[in-house]
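>>> next input, structure requested:
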Amino acid sequence: MALTYSVRIWGIRNRPSKSAPFQLRWLVGDQTHQQPFQTKTLADGRRAELMSAVREGEQFDTVTGLPVSELRKLSSPTWFTHACAYALMKWPTAAAKHRASIAESMTAVTSVLVTSSKGAPNPKTLRSALSSWAFQMVRQESGELTARMDAETPPADIAQALEWVATHSVQVADVPDSDQLRRALAAISRRLDGKRAADNTIRRKRMVLSNALRYAVERDLLATNPLGRIDWAPPQTDDEVDFQYVPGPVLARGLLEAVRASGARGEQLHAFFGCLYYAAMRPSEVAALTKKDCKLPASGWGELVLRGSRPEVGSGWTDDGRSYEDRGLKRRARRSTRSVPIPPILVALLRLHLQLYGVSEDGRLFRAARGGRVRSTEYCGVWDAAREKALSADEVETLLADVPYSLRHAGVSLWIKAGVDPVEVARRAGHTPAVLWKFYAKILRGQQQASNSMIDDALASPDHPQQG
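The predicted model follows:
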């Protein structure tokens, strides 16, 4: 394709033809192009289209004589084809959870960017076909990545759904249309039950959609990313922790005791939950904790040197088929570590855990009942039972300490209220100071009065020169 701005469009001329007596001629570079028409009105209309492209500063293709916008339209793939290409492009460098997020977002969008609903498959079947077959990649024996639908033979209903969406998907060139984009934005804003999705979910899916459109620009399928011209703003989110549902120190200790008292599995996971509270660790970090990471003296404070995490995700999204992924620490370089001093009570919990249960074959402290990584379904089940014991019937129906992650929020809150420097709190928790302020601003603002009092005391000190 050779493009140029050198375009000259001549007037309409007559020619000796009964079927198409009018002819439009134009010059692109040094190539002459012509097009016959049955009526002068049609010829004038076409000439006006070409003139408009020239006025808008479009380049023309010397081979076809067409403006870039028309050429792009003629060669435009379907959105389904492009979405598959985007998922494949992102797969090698994306974390397993991000791969799943891309598939989820592209499934929602691709399901609605269709030319017709006639003969559409069952929505559940279509979602499964897109998410688990079109947007999930596998590695062939040659080592090359490809979509699962191209490497395996899908069930008949899945194959039919894939054929339908491939046939009915709109062209990428048509996606910038306002109606199409609003249809896509509406799809990412809804849950499967039709209710509004969470604000963070909408923002995350919109980001994936925007990135897919940017990739279309990169591939010269679109001139610009069209999302910016749509009068639709992602919802504003308040990421600050709602502290009315974060357990205080007394309740946190009560919940930990309820975990221990919930049965044999609770006893085995007691120290797991202790790490969430006393070290403010993420569950994925606790799952990756090994014996060599622990410095557990017979008395006094100890230390955990965190080296990585094991976030849980479906086996179809990992490179090795496991249900989790070995990752570095969140927001840190792959091989970086984070040192977390731990109080004597957690030291004792971990020493007792090692004494009673030892470690797994790879040296990790915590494992599932049948071996392997501790699954979220397993520790969440223990947590639900502990809430039933530690909370009142009315409190159980609220969001108070509704998930194990509440213990991490409780731990960070305790450090802030104890007067620990926020920079040190952020370091121990694996946050940046900016992120700490984003999530814990209410508590940090509450500490300002105490800080002001300390500054007043310092200013009133005899060692501080007083202004005369």
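>>> rest of the way, CA atoms for contacts and neighbours
Fine.
>>> ok, now which ones touch Ala120?
By CA atoms under 8 Å, 6 or more residues apart in numbering, the residues touching Ala120 are Ala161, Trp164.
>>> SS state for it?
Under DSSP: H, G, I helix; E, B strand; the rest coil, Ala120 falls in the coil class.
>>> you'd agree Val374 is in a helix?
No: counting by three-state DSSP, Val374 is not part of a helix but coil.
>>> how many other residues sit next to it?
23 (other CA atoms under 10 Å).
>>> my guess is it contacts Phe366, does it?
Yes: between Val374 and Phe366 there is a contact at 6.6 Å, judged by CA atoms under 8 Å.
>>> find residues that contact each of these two.
Contacts common to Val374 and Phe366, judged by CA under 8 Å, 6+ apart, are Ala287.
>>> now do the buried residues in the strand or helix carrying Val340.
In the assignment (DSSP states H and E), Val340 maps to strand 338-342. Buried residues in strand 338-342, counted by 16 or more other CA atoms under 10 Å: Arg338, Val340, Pro341, Ile342.
>>> quick one: name whatever helix or strand follows it.
Toward the C-terminus, strand 338-342 is succeeded by helix 344-357 as the next helix or strand (DSSP H and E).
>>> please give me the structure for this one as well, since I'd like to look at both together:
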Amino acid sequence: MKSREVRIRGIQVNALAGRKKSYTVRWIVGSEPKSRTFSTRALADNFRSDLMQAANRGEAFDQASGMPESLLKPEEAVTWLGFVLRYIDMKWPGAAAKSRESMTDALATVTGALVRDLADRPNPALLRRALREYEFPPAARQLDRPADIAAALRWLGKASLPLPALAESAVVRPALDALGLRMDGLSAAATTTRRRRSVFYNVLQYAVELELLDFNPVDKLRIRSTRRKVAGEVDRRVVVNVRQARELLAGVTYVGTRGKEGRRGERLRAFFACLYFAALRPSEALGLRQRDCHLPEQGWGLLTVEKSRPAAGKRYTDSGEVHDDRGLKHRGETEAREVPIPPELVAILREHIDRFGIGADGRLFRSGRGNVVASSTYSRVWDEARALSLPPDRVASPLAGRPYDLRHAGVSLWLNAGVPAPDVAERAGHSVDVLLKVYAKCLDGDRSRMNERIEAALSQ
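The predicted structure is shown next:
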């Protein structure tokens, strides 16, 4: 607090036997007595004179330090880099591994743009690597840093803008633009840009919460950067029909060289089948355990899905493993969902367990060494299966371009079969509104059937 109620007293001479004299200036701010001792009378006189002049000018005195505003040492401004580290330390413990990865991606992108123009600027790719692998993840800050990484971070420590500078639109606008670019300078995907902007906005909002900024500049400065529309619907061109799905699953089994346990693709056929017939997310299929599967000899089975193994990277998981071990998306930590599965998938899963067994932890799908199957591995298998199973014109098209597109096809199949939207949403792990907005698509090859219906109606 500050006060203009100031009383300045005379200088007290301190003369103790055998010691050199000292001189103490005493004054009172509000009701708080203050003092400062000097070695010479001249220094004490000068300080008392400064206090008197400040009081005569009507300056407010800080009650904690007793100093007038003109003599207060300006606080060293917090830099953007320093505040980002503070924000990360606050968010990290409660964030999922994928959220941590997304957060560091956004902050590494924007931090490189919020710097002064100093000489010897590091390569942008090196600076980004230094932030994502060594500076941002809390556990990685204790790692030994290569010379080029250490030099890049020293440069950034000097060049990082003070946080108050972000109150200027001329500073924030280029930062927002940087969030929409890839490392090669081309435009990032619309979903990536939106996610990065959200992280940046939240960091600024945290600064407002701590009263380090008076307002969020993105709001108050009414900055309108170019924002591309984010596709809210699945591209119908990626959705396979039942025949195409079965052909692709058969094609998977021909991928790789045959070994003692068969080809590499044969180990993954049941994994891809779960994405289509049960509409599981890849991370959910990777977390599937034998105890989660009710697989009768005849009829429909049931999957109880309660685990997810999304790939994030060792620096972002608490366990230090590449894959996080967590609950389901959009659900509580221990909340599960039940997915009825048709006899065709029951038979595929029973065959997979009989042939390849299960992991030590009960997981169905694992690499030859018993590890979680990497996304790069199953993506390569899928690319080869598409080339083996689809005609050349389809291979060049978006049809089933990613393993995740099997999930889109599975949900679309249920909807077109007449399953009520609430039931489909429950099985797929979505809300009804998201389901109808994103997944309500016709299957590839069904357009002719729809055209026949319209033609019949027009001929009446």
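>>> overlay them and tell me the TM-score.
Aligned and superposed, the two chains score 0.80 in TM-score terms (TM-score structural alignment, normalised by the length of structure 2); 391 aligned residues with a CA RMSD of 2.8 Å.
>>> now the angle from the strand holding Val340 of structure 1 to helix 344-357?
Relative orientation of strand 338-342 of structure 1 versus helix 344-357 (axes from the mean of the first three to the mean of the last three CA atoms, to 10 degrees): 100 degrees.
>>> name the nearest residue to Gly370 of structure 2, ignoring sequence neighbours.
With CA to CA, 6 or more residues apart in numbering as the criterion, Gly370 of structure 2 has its nearest non-adjacent residue at 6.4 Å, and that residue is Gly359.
>>> re earlier: which bit of structure 2 covers the strand holding Val340 of structure 1?
Using TM-score structural alignment, the residues of structure 2 aligned to strand 338-342 of structure 1 are 337-341.
>>> ok so, going back, so what touches the strand holding Val340 of structure 1?
Identification of contacts with strand 338-342 of structure 1 by CA under 8 Å, 6+ apart yields 278-279, 301-307, 427-430.
>>> now the helices for the stretch 101-250 of structure 1?
For the stretch 101-250 of structure 1, the helices defined by DSSP state H, counting those that start in this stretch occupy 123-129, 148-151, 156-168, 178-188, 199-218, 249-260.
>>> which parts of the second one are buried?
Of the residues in helix 148-151 of structure 1, those scored as buried under the neighbour-count criterion (16+ other CA under 10 Å) are Arg148, Met149.
>>> likewise for the fifth one?
Using 16+ other CA under 10 Å as the burial criterion, the residues of helix 199-218 of structure 1 that qualify are 201-206, 208-210, 212-216.
>>> what do you get for the third one?
Of the residues in helix 156-168 of structure 1, those buried by neighbour count under the rule 16+ other CA under 10 Å are Ile158, Ala159, Gln160, Ala161, Leu162, Trp164, Val165, Ala166, His168.
>>> closest one of those to Leu407 of structure 1?
Ile158 (42.0 Å; CA to CA).
>>> contacts only, for the counterpart of the closest one in structure 2.
With TM-score structural alignment as the criterion, Ile158 of structure 1 lines up with Ile149 in structure 2. Contacts for Ile149 of structure 2 (CA under 8 Å, 6+ apart) come out as Leu126, Leu127, Arg129, Ala130.
>>> make it 6 Å
Ala130 (CA atoms under 6 Å, 6 or more residues apart in numbering).
>>> burial count for Ala85 of structure 1?
So Ala85 of structure 1, with other CA under 10 Å, has 18 neighbours.
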